[in-house]
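1. dropping a prediction and its sequence here:
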Amino acid sequence: MARAPIVLVDGSSYLYRAFHALPPLTTSNGQPTGAVKGVLNMLKRLMKDYPDSPMAVVFDAPGKTFRDELYSDYKAHRPPMPDDLRSQIEPLHACVKALGLPLLCIEGVEADDVIGTLAHQATQAGRDAVISTGDKDMAQLVNGHITLVNTMKEETLDEAGVEEKFGLPPALIIDFLALMGDKVDNIPGVPGVGEKTAIGLLQGMGGGLDTIYGDLERVTTLGFRGAKTLPKKLEEHREQAFLSYQLATIKTDCDLPVGLDDLDIAHPDREALVELYKEMEFKQWLAELLEGNDEGVDDVAGGEPVSETTDSATETAPTERHDHVITEQAELEAWLERLNEAERFCFDLETTSLNYMDAEIVGIGVSLEAGEAAYIPVAHDYLDAPQQLDRKAVLAALKPLLEDPAKTKIGQNLKYDISVLANYDISVVGPFADTMLASYVLNSTATRHDMDSLALKYLGEKTISFEEIAGKGAKQLTFNQIALEQAAPYACEDVDITLRLQDTLRPQVEREGRLAEVLDHLELPLISVLSRIERNGVAVDAERLYEQSQQLEQRIRELESEA
């Protein structure tokens, strides 16, 4: 029987990502705790997914490493760590230890190199290794025995997964990073070589830096834009490219004070956890601990916490949703009557493209209250698709409602829907309520404001992803090709979730008076303005622009001469 894999967690990577992506939770006395909770949720998720696995959580230690000796500007341009993040490091370390997890923070060795070395040791000992990280650099370590998982994105990468994601096998990831550099770590790379050029170069040459520099003339024959002038850039920055290769390479042979035998998980220190959860006001976990549950795990897929400040999913979610698929005129008229009587409604377009300029409407989802939604299909055209209402007639019937200034239109990323509807001669009029913008105003430092992420974060619900009904990659279907049996629940869920998000997020915005002003008087009014600008373009005074350019160039020269 195969032994359970070694699980190695990139704690530093997850700490930064949790800080920037999750709600900025604080205790009643202002102590930041959001990043701690995010990382702990992810760790507890891993402990559930790999119950029999040895595990280590690895963090970067302060101080310099061999990379600083190779290149004095390594990571030199990184801004100082925010105080709200720095203050969460020590509590997080304490929580990790109290959970019984081995914590590694080794002076002079970066976390990536610790993980790389332990993963290599595991494979040498005949064991598989799972590296939990959100860092693309780790893809270079993937092989038949080493896999990456990212619980924040529900992503698992084996060798085939790396190639699908990056267009390159794991063996060329270091070369990829060396060519395009890394602004975060200040790895220089080759100036002018971005992600697409690096991929095209490595694919076209069929090998890494040695192959490329061994036959620079052949680079000119590659089919991508700029290939003819690329050899000169590569030659000029040859030394820099190979230096970048060294900087980007994760070491797998570090001399570490710990080994695989030191990674067994100990019993949690219940008393320490109780004190830590009290201090950080993790009320749900504390209650579970006191009731005898030693883990206190939030039951949320993807390892993201539901904010302590929001209503719980059990309080906001209806027990079931009633979906209606409108394919008869009488059904449409009944819903139109209800929409006419309503002061607000949620709507969402299902289309053939994310590009509003060429997107064609396939169907419209509408909802008036949580737990009930309707989908009006108008252009599903797969083989044996059922009869549907005429798109032109449906849009003509909805036009007065969408243009009625007395009705609030609720949506997620309304600018897209407004822009698509403009192509059908419908000018959607506010007032608007946009859950994507509400989320942004509440947490502008977060990187994810899509509906799936918001549903998980604020409602505790995992939604149907587009890939689940359409597939992915080259064979992915467009919405008109998806069977109604799959399309309707997806579309109805979209509007139902969006309506419920609006009712969850709006009270939070209103509790912060200044945020409500920003949302109501700046962000929401700009939806129509930005849609119109994107569709019509902006007039530019070319002569005035040239004058400003000349003035800036002159000022740059003056500053350079003063330096």
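-> Received, thanks. Keep in mind that what you see is a predicted model, and the values were worked out from it rather than measured.
2. going by C-alpha atoms from here, please, whenever you check contacts or count neighbours.
-> Noted.
3. how near is the residue lying closest to Ser312 once chain neighbours are set aside to Asp503?
-> Leaving aside its chain neighbours, Ser312 sits nearest to Leu459 (6.6 Å; criterion: C-alpha to C-alpha, 6 or more residues apart in numbering). Noted for Leu459: a distance of 11 Å to Asp503, by C-alpha to C-alpha, to the nearest Å.
4. one more: Gly200?
-> Distance from Gly200 to Asp503, by C-alpha to C-alpha: 47 Å.
5. the two: which has the busier surroundings?
-> Gly200 (18 against 14; other C-alpha atoms under 10 Å).
6. is the more buried one located within a strand, as I assumed?
-> No - under DSSP: H, G, I helix; E, B strand; the rest coil, Gly200 falls outside any strand and is assigned helix.
7. next, the buried residues of the strand or helix carrying Gln548.
-> Remark: Gln548 resides in helix 542-562, with elements defined by DSSP states H and E. Buried residues in helix 542-562, counted by 16 or more other C-alpha atoms under 10 Å: none are found.
8. comparison target below:
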Amino acid sequence: MDRNDPARYPCRMKNGDHLFLVDGSGYIFRAYHALPPLTRKSDGLPVGAVAGFCNMLWKLMQNARDTDVGEPPTHFAVIFDYSSQTFRKDLYPEYKANRSAPPEDLIPQFGLIREATRAFDLPCIEMEGYEADDIIATYARLATEAGGETTIISSDKDLMQLVNGSVSLYDPMKDKEINVPEVIEKWGVPPEKMIDLQALMGDSVDNIPGVPGIGQKTAAQLLEEYGDLDTLLARASEIKQNKRRETLIENRDKALLSRELVRLKNDIVDIDPLDTMTLQPPNGPKLISFLKAMEFTTLTRRVADVTGTDAAQIEAAHVAVASVAEAHGPDLDVAPSASAPDAAAASAPAQNAPGVMTPADLVAFRKTEARASAIDPAAAIAIRDIATLRAWIAAARDTGLVAFNTQTTSLDPMRAELAGFSLALEPGKAAYVPLAHKSGAGDLLGGGTVEGQIPVREALAELRTLLEDRAVLKIAQDLKFDLVVMQRHGIDIAPFDDTMLMSYALDAGMAASHSIDSLAQRWLDYTPMTLKDVCGSGKSAVSFDMVEIDKATAYGAEDAEIVLRLWRVFKPRLAQDGLVSVYERLERPLTPVLARMEQRGISIDRQILSRLSGDLAQGAAALEDEIQTLAGEKFNVGSPKQLGEILFDKLGIPGGTKTKTGQWATSAQILEELAAEGHEMPRKIVDWRQLTKLKSTYTDALPGFINPQTHRVHTSYAMAATTTGRLSSSDPNLQNIPVRTAEGRKIRTAFIAEPGNLLISADYSQIELRVLAHIADIPQLRQAFADGIDIHTMTASEMFGVPLENMPGEVRRRAKAINFGIIYGISAFGLANQLSIPREEAGAYIKKYFERFPGIRDYMEATKAAARENGYVETIFGRCVNYPEIRASNPSIRAFNERAAINAPIQGSAADIIRRAMTRIEDALQSAGLTQTQMLLQVHDELIFEAPELEVEAAIPVIRTVMENAAMPAVAMKVPLHVDARAARNWDEAH
């Protein structure tokens, strides 16, 4: 009989009813692992998981009906995942991408378990496009709205976000109920914060990126302090710990994406009504018929006893067994049937693709090939004598390529000592060459060098012949690090390919990370060892030269082999996707340029920083006194909680809002709004925060980055960290030094030239607006740039009807804010805050702007439409920036991606232009005989050089010419690029 038949299922869920929802997919794996392998005697069919599932479900139902134990269920259902392709995959294709296929003997049991559920006369619910957890979330909400209670049979942390006064979890394996206190005890946060907690932590099992380096405890502490994820991200700049602050700022998008991935969808439509879940007495004959088909004699007897059924009179049911190809479910991430290239690859030799192939064919073949043979770190060899090393180098020359990577004592390439290096020639053939490993035993210094290692100088002499051989391609992951390390030993590396940069060119915006671990999981379905695995963590961690050689060999050789396999997949993909020129002209040539810049570093003046630190401390102390005077009491100005109580409870300032924890919100935006309304104390708080941040982040921290050997500061540039091609810097981050305040500009005065030299600052003028004028083909902007008219003055004149001559500074400032705001998709609310004007006035400005420059709106709409259709946008040089969430159902995520897609071609093109300039400038300076002028830093649209005073006058026009013509010959800009360049003793004066 149909479960929707009202004659049989008349019961509508009502106040006081109790719904049981079994996480069926979780039950499957618990059942499978809880019992030893079991096969049906008659034909050998694997049925262990089915047996475990049936026993667990029977026990659960019997216990649930026992009124002495608890409130029995009135409604009951088992929920399954339908398939691995859900809306989350649409949001983020790498979601659960690292899950391995289920055991072979489990595959035929998926369908049988669903049949078992129906035999229990229970609803077996699954929906295409959704996970079981989403279905559970929707039913839990519906039950709550009906006045009922819900018990979810699962211990999955993803479901703990649902726990509240009417929803609980029950772990049948531990016989433990999970309510709000249990969630707090385990995770440190209440259920309503589990989504934000998981967004910060990420989840390696489901391949949810999270924020790197943020674990459970840290995430819980941050949420306790800031209330929620939005507040935390908005106030991330206030965090005192440098690394944590920068990590949160740089990975903001990952956190927001992760939140959408972990947030359960509780509003699924077209779902079976709760009424169909009314729990009925067990149907003995129906269940026994299935159990006899599975040959579960013990459970058959128990069911017969409880239901009063004569099992002997019941015939076994005919239960069809699905083949692997017919099976489906999350539980089953079975790859589709191999295409012709894949099938051919299965039997083809490892190094040779079959026949004549298109790039797409070759990509398919290489993807199959990369996974065809297992990576076995234990099979790697340690090369411990010079003869063997020479043999490997000779083999590399014969092959014409070699994967290479270094193992060092530090992640700072300017301080790292070489412990050894790795080579891989082909899948299954990789080795590690230990050079300076030390014994952990012996004296207090850790013992001496381990015997059986090639002397460093002798090994590097042989290695040089390989790394500098132009006939052998060197393949590495993040080669810039290896390049800096080897160049410190006087060895260059050329030619080379870099798998990290290949992945970045191919999948910017798609891949959560371009690290070797992420790429190995995604493309090779392989989880490599981590540095913590070999070196340990925390206080017990050791440097790599203290790792046992056997363990170092497995780790180092594994890295090299992974890189080689990745390269074989990525190389043809560049051709298939039309991105060869992006990689070979924008990414790869910049690597040695940045390596040299990092090695050069820049000088800073400790005394200037010390004086500035003292000035900032005094200024902050004075502001603190003024703030406490205004407050009428002493309090911790750095405490958001105490500050909120002073502002809104004691002083009664209107306009305050509270976080979910009930604490007053005191973000920079809120304080700025209050200051704009004329409140004195919020303005002083903003100023105090700025001063203390400058002191802790720069004046106090920068001296600690001075290299003891070079006496200079060496920042590290990340080439694959942003989606648009912009570089980022770290240790220290020199791209976030503020320049809009006098105090921020003073910090730049500490960056100085060596005696006899000057610093040259060469800065593109309004490059993003020029790129916009080129891409969107805006006649007014093009003409203004061609005539050399100040673009902000021109915009002010167009917008407000004010003559160009004697333009008031305030009017120009408003036009400037609109010009730059439009590029970043600013809203009326944002512009109103920036200009301290009513939102209606800001909205009118934006409307008028689009009326005066209709081509800009046309560009924005066309770009959004193209991004929605293609899933990506392109720079003028062909760089692809992917936005897989551009079609997200969540309006905020969709809007964020649309704004980013509008800005990416502009910001990305500007980034590409400066990349092209950087790869040409050194040769241009050399050709001009300016051999002592060196490029030191790149900061957004600015390049910093150090030059002897005698070369400065000649160097500036060379630098300007290269930068202004960097787009040529690939792109003929419709507007001229302009570079401002000047020289001075320190960075601030040169800017």
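-> Here it is on my side, so go on. Nothing here was measured: the structure is a model prediction, and the numbers come from that model.
9. hmm, Glu192 of the second structure is touching Gln161, no?
-> Yes - using C-alpha atoms under 8 Å, Glu192 of the second structure makes contact with Gln161 at a distance of 5.7 Å.
10. and those two? Which one has more around it.
-> The neighbour count for Glu192 of the second structure versus Gln161, taken as other C-alpha under 10 Å, is higher for Gln161 (22 against 16).
11. and the residue nearest to the more buried one when sequence neighbours are not counted, how close does it get to Ala143 of the second structure?
-> Leaving aside its chain neighbours, Gln161 of the second structure sits nearest to Pro191 (4.6 Å; criterion: C-alpha to C-alpha, 6+ apart). Counting by C-alpha to C-alpha, the separation of Pro191 of the second structure from Ala143 of the second structure is 18 Å.
12. same deal with Val163 of the second structure?
-> Going from Val163 of the second structure to Ala143 of the second structure by C-alpha to C-alpha gives 13 Å.
13. just Pro102 of the second structure next, same as before
-> Per C-alpha to C-alpha, Pro102 of the second structure is found 33 Å from Ala143 of the second structure.
14. and Pro455 of the second structure, by the same measure?
-> 72 Å.
15. of the two, who's got more company?
-> Ala143 (24 against 14).
16. strands of the stretch 101-250 of the first structure, start to end?
-> 103-104, 129-132, 146-150, 155-157 (DSSP state E, counting those that start in this stretch).
17. among the ones you listed, which is nearest Ala483 of the first structure?
-> Ranking the strands of the stretch 101-250 of the first structure by proximity to Ala483 of the first structure (C-alpha to C-alpha) places strand 155-157 first, at 26.5 Å.
18. quick one: map Phe176 of the first structure onto the second structure.
-> Matched to the second structure by TM-score structural alignment, Phe176 of the first structure sits across from Glu225.
19. could you tell me how many residues sit around its match?
-> Burial of Glu225 of the second structure is recorded as 16 neighbouring residues (other C-alpha under 10 Å).
20. one more: Asp858 of the second structure?
-> 12.
21. which element is it on?
-> helix 854-870.
22. repeat that for Val394 of the first structure.
-> helix 391-402.
23. quick one: name whatever helix or strand follows that helix.
-> Assigned by DSSP H and E, the successor of helix 391-402 of the first structure is strand 408-411.
24. once aligned to the second structure, how far is that following strand on average?
-> Superposing on the second structure and averaging over aligned pairs (mean C-alpha distance after the TM-score superposition for the first structure), strand 408-411 of the first structure comes out at 0.7 Å.
25. give the aligned range of that strand in the second structure.
-> Counting by TM-score structural alignment, strand 408-411 of the first structure falls onto residues 473-476 of the second structure.
26. may I see the buried residues of stretch 468-488 of the first structure?
-> Neighbour-count burial for stretch 468-488 of the first structure, counted by 16+ other C-alpha under 10 Å, picks out Ile469, Ala470, Leu477, Thr478, Phe479, Asn480, Gln481, Ile482, Ala483, Leu484, Ala487, Ala488.
27. look up how far Thr307 of the second structure lies from the alignment partner in the second structure of the fifth one.
-> Matched across to the second structure, Phe479 of the first structure falls on Phe544, judged by TM-score structural alignment. To Thr307 of the second structure, Phe544 of the second structure is 66 Å away according to C-alpha to C-alpha.
28. one more: His33 of the second structure?
-> His33 of the second structure is 29 Å from Thr307 of the second structure, where distance means C-alpha to C-alpha.
29. repeat for His18 of the second structure
-> As for His18 of the second structure, its distance to Thr307 of the second structure is 23 Å (criterion: C-alpha to C-alpha).
30. next: Arg982 of the second structure.
-> To Thr307 of the second structure, Arg982 of the second structure is 92 Å away according to C-alpha to C-alpha.
31. cool, and Leu936 of the second structure?
-> Leu936 of the second structure is 83 Å from Thr307 of the second structure, where distance means C-alpha to C-alpha.
32. more crowded one of these two?
-> Neighbour comparison, Leu936 of the second structure and Thr307: the larger count goes to Leu936, with 22 against 14 (by other C-alpha under 10 Å).
33. shouldn't the more buried one be within a strand?
-> Yes - counting by three-state DSSP, Leu936 of the second structure is part of a strand.
34. what's the farthest-apart pair in the buried residues of stretch 468-488 of the first structure?
-> Farthest apart among those by C-alpha to C-alpha are Leu477 and Ala488. That separation is 15.2 Å.
35. and the helices in the stretch 801-950 of the second structure?
-> 809-823, 828-835, 839-852, 854-870, 891-927, 949-964 (DSSP state H, counting those that start in this stretch).
36. also the stretch 351-500 of the first structure?
-> For the stretch 351-500 of the first structure, the helices defined by DSSP H, counting those that start in this stretch cover 391-402, 414-422, 435-442, 451-454, 466-470, 484-511.
37. which parts of the last one are buried?
-> Looking back up the chat, that one is helix 484-511 of the first structure. 484, 487-502, 504-506, 508-509.
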